[in-house]
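Chemist: no FASTA, just this:
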């Protein structure tokens, strides 16, 4: 039993107290989000090319004519046949329709170093309609510190230097802004910084049992759960 059993009157008193805390947290979060409105941006000088379903595409092309671009750096490397379970969990939590983002002058795209054929195969397996391109022929992943290989670029992740022998793909999210023909990098976040886009976690946070991470190995690909797991496991 996760919580104390109380009367309806005691519950209502506790709920009103929690409501005050919720409102304070919401106001604090609104104030924090305002810092992004005038956060510094950096002009991009390098050109990047990607492989997409319609052929070669530049970073500018990925904007699809809009002002803002959100890139999720998905961990699917050249030698991988399936995506990372954590990144796949993110993929399951991204909007099923991008129309709402698009009407706010914003495009969303996934980027991985795997060749396009592997991306398309895994995307089909997961049943996603999210735009997804390959950065296999550019420095994009290395420049934004989600592919680590000291022989190619200095290894850094989440704004800290990594050991030179650390290699491989890492998750992240980067935001870009376009003003005419000029492109700018406004923000990148990694690791626990991605938690805010995980709706599943937020929903679980509202429940008595919470995220239930203790004793678990983490999330699976959504087509790998057993029927018992999908029923909730233990009763």
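Modeler: Okay, I see it. Being a predicted model, the structure only gives us computed values, none of them experimental.
Chemist: Going by C-alpha atoms from here, please, whenever you check contacts or count neighbours.
Modeler: Noted.
Chemist: Residue 186 sits in which helix or strand?
Modeler: With elements delineated by DSSP states H and E, residue 186 resides in strand 182-190, which encompasses its position.
Chemist: brain fart, residue 111
Modeler: Here residue 111 sits within strand 106-112, counting by DSSP H and E.
Chemist: show me where this protein has helices.
Modeler: Ranges of helices in the chain, per DSSP state H, are 8-34, 59-62, 85-93, 99-102, 116-126, 140-143, 199-205, 227-230.
Chemist: Go ahead and confirm residue 183 touches residue 46.
Modeler: No: at 9.7 Å, residue 183 does not count as touching residue 46 under the criterion of C-alpha atoms under 8 Å.
Chemist: neighbour count winner among these two?
Modeler: Taking residue 183 and residue 46 together and counting by other C-alpha atoms under 10 Å, residue 183 has the greater number of neighbours (23 against 10).
Chemist: separation between the more buried one and residue 73?
Modeler: For residue 183, the distance to residue 73 (C-alpha to C-alpha, to the nearest Å) stands at 18 Å.
Chemist: what do you get for residue 218?
Modeler: In this structure, residue 218 and residue 73 are 20 Å apart, going by C-alpha to C-alpha.
Chemist: Looking at those two, which is more packed in?
Modeler: Taking neighbours as other C-alpha under 10 Å, residue 218 and residue 73 compare with residue 73 leading, 26 against 11.
Chemist: Looks like the more buried one contacts residue 108 (just checking).
Modeler: No: in this structure residue 73 lies outside contact range of residue 108 using C-alpha under 8 Å: 11.1 Å.
Chemist: List the residues that contact residue 134.
Modeler: The neighbourhood of residue 134, defined by C-alpha atoms under 8 Å, 6 or more residues apart in numbering, consists of 50, 51, 52, 111, 112, 113, 114, 115, 116, 119.
Chemist: again but with residue 187, I slipped
Modeler: By C-alpha under 8 Å, 6+ apart, the neighbours of residue 187 are 41, 174, 175, 176.
Chemist: can you count the residues close to the second one?
Modeler: Per other C-alpha under 10 Å, the neighbour tally for residue 174 reads 16.
Chemist: and if you look at the third one?
Modeler: Under the neighbour criterion other C-alpha under 10 Å, residue 175 is assigned a count of 19.
Chemist: Tell me how far it lies from residue 142.
Modeler: Where residue 142 is concerned, residue 175 sits at a distance of 16 Å (C-alpha to C-alpha).
Chemist: Equivalent analysis for residue 214, please.
Modeler: Distance from residue 214 to residue 142, by C-alpha to C-alpha: 33 Å.
Chemist: of these two, who's got more company?
Modeler: Residue environment comparison for residue 214 versus residue 142 gives the larger neighbour count to residue 142, 19 against 7, counting by other C-alpha under 10 Å.
Chemist: Presented hereafter is structure B, for comparison with structure A:
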């Protein structure tokens, strides 16, 4: 560390008994939040569903119906990756978010699958996936109204949708976007238990805590490609 860089502030240092008491107070709130999230998940499981038209998407091996994207599973999670035509690097947030998912086989035990869908043409989408070392299965909705119909139009933002199928009939059961996707990642939940947190100006932190502009510490698409790509 440069001698010109001030040392970061430290938490108050206390005896073990005081620390345990403060931790116990925090744990009451943490456990209450866990129960609240359980209740929210219970409400999510009781949401009604919307029947979907018979969309056609484009996959690595050609066109296929939305119901075929499920594979053998009955439930499907779709991450809608932002896409900018002719851009060398696509959305850093989307690229970083989806780079976290390298072990998806565990979903099979829950009769579910998780895939990426983007508005980019399939050849360009797959080339970008390989460039950044992404391990997920990608599909294109460039020639389908599917993305626009579920809150992820061309030129729009990212989103997550969840679907359920009954035979050949597909239902939309849940949707989120913006910060609603954070709960699905592992990065920010890990960062949020660190003493300094995300170190972004918007966060409520003690005086002297290191803080900077939002997104400053996020890996961008070239960083992801350098770390994980090209896909082999």
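Modeler: Looks like it came in fine. The model shown is predicted, which means the values in this text are computed figures rather than measured ones.
Chemist: Next, the TM-score between them, please.
Modeler: TM-score of the superposed chains, computed with TM-score structural alignment, normalised by the length of the second structure, equals 0.82; 205 aligned residues with a C-alpha RMSD of 1.8 Å.
Chemist: okay, and the strand holding residue 186 of the first structure goes to which residues in the second structure?
Modeler: Alignment of strand 182-190 of the first structure against the second structure: residues 169-177, by TM-score structural alignment.
Chemist: Just the buried residues of the matching stretch, please?
Modeler: 170, 171, 172, 173, 174, 175, 177 (16 or more other C-alpha atoms under 10 Å).
Chemist: Quick one: residues contacting the aligned partner of residue 68 of the first structure in the second structure.
Modeler: In the second structure, the position corresponding to residue 68 of the first structure is occupied by residue 75, as judged by TM-score structural alignment. The neighbourhood of residue 75 of the second structure, defined by C-alpha under 8 Å, 6+ apart, consists of 111, 112, 113, 162, 163, 164, 165.
Chemist: Just give me the match in the first structure for the first one.
Modeler: Meaning residue 111 of the second structure. Per TM-score structural alignment, residue 111 of the second structure is aligned with residue 105.
Chemist: Pull the number of nearby residues for that match.
Modeler: For residue 105 of the first structure, the count of nearby residues is 14 (other C-alpha under 10 Å).
Chemist: who's in contact with it?
Modeler: Neighbour list for residue 105 of the first structure: 66, 67, 68 [criterion: C-alpha under 8 Å, 6+ apart].
Chemist: Give me the subset of those that lies in strands.
Modeler: Among these, the members falling in strands (DSSP state E) are residue 68.
Chemist: got the contacts of residue 105 of the first structure as JSON lines, with distance to residue 80 of the first structure columns?
Modeler: As requested, the contacts of residue 105 of the first structure are exported to JSON lines (distance: C-alpha to C-alpha, whole Å):
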{"residue": "66", "distance to residue 80 of the first structure": "32"}
{"residue": "67", "distance to residue 80 of the first structure": "33"}
{"residue": "68", "distance to residue 80 of the first structure": "30"}
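Chemist: Closest one of the contacts of residue 105 of the first structure to residue 57 of the first structure?
Modeler: Checking the contacts of residue 105 of the first structure against residue 57 of the first structure with C-alpha to C-alpha, the nearest one is residue 66 at 15.0 Å.
Chemist: The closest one touches residue 106, doesn't it?
Modeler: Yes: with contact defined as C-alpha under 8 Å, residue 66 of the first structure and residue 106 form a contacting pair (5.9 Å).
Chemist: Compare these two (neighbour count), which wins?
Modeler: Remark: of residue 66 of the first structure and residue 106, residue 106 carries more neighbours, 21 against 18, as counted by other C-alpha under 10 Å.
Chemist: Would you check that that one makes contact with residue 70?
Modeler: Yes: because the distance of 7.3 Å satisfies C-alpha under 8 Å, residue 106 of the first structure is recorded as touching residue 70.
Chemist: dump the residue contacts of residue 74 of the first structure.
Modeler: Here residue 74 of the first structure is in contact with 83, 84, 87, 110, 111, 112, 170, 171, 172 (C-alpha under 8 Å, 6+ apart).
Chemist: looking at these, which has the most residues close by?
Modeler: The member of the contacts of residue 74 of the first structure that has the most neighbours, counting by other C-alpha under 10 Å, is residue 112 with 28 neighbours.
Chemist: which residues touch that residue?
Modeler: 73, 74, 75, 76, 77, 119, 132, 133, 134, 135, 136, 141.
Chemist: Check residue 121 of the second structure too.
Modeler: Taking C-alpha under 8 Å, 6+ apart, we find residue 121 of the second structure in contact with 140, 141, 142.
Chemist: if you set the cut-off to 10 Å instead, what comes out?
Modeler: If a contact means C-alpha atoms under 10 Å, 6 or more residues apart in numbering, then residue 121 of the second structure has 58, 59, 83, 85, 139, 140, 141, 142, 143 as its contacts.
Chemist: Give me the aligned partner of it over in the first structure.
Modeler: Residue correspondence to the first structure (TM-score structural alignment): residue 121 of the second structure is matched to residue 115.
Chemist: go on, residue 33 of the second structure?
Modeler: So residue 33 of the second structure corresponds to residue 25, using TM-score structural alignment.
Chemist: how many other residues sit next to the closest residue in space to residue 168 of the second structure that isn't next to it in sequence?
Modeler: With C-alpha to C-alpha, 6 or more residues apart in numbering as the measure, residue 67 is the residue that lies nearest to residue 168 of the second structure, at 6.1 Å, once sequence neighbours are left out. Other residues within reach of residue 67 of the second structure by the criterion other C-alpha under 10 Å amount to 25.
Chemist: got a list of what residue 67 of the second structure touches?
Modeler: Shown here is residue 67 of the second structure, whose contacts under the criterion C-alpha under 10 Å, 6+ apart are 52, 54-57, 73-74, 76, 163-171.
Chemist: run the last query once more with 8 Å
Modeler: Neighbouring residues of residue 67 of the second structure by C-alpha under 8 Å, 6+ apart: 54, 165, 168, 169, 170.
Chemist: Count the neighbours of residue 70 of the first structure for me.
Modeler: Other residues within reach of residue 70 of the first structure, judged by other C-alpha under 10 Å, total 20.
Chemist: Who are the contact partners of it?
Modeler: So residue 70 of the first structure contacts 106, 107, 108, 109, 173, 174, 175, 176 (C-alpha under 8 Å, 6+ apart).
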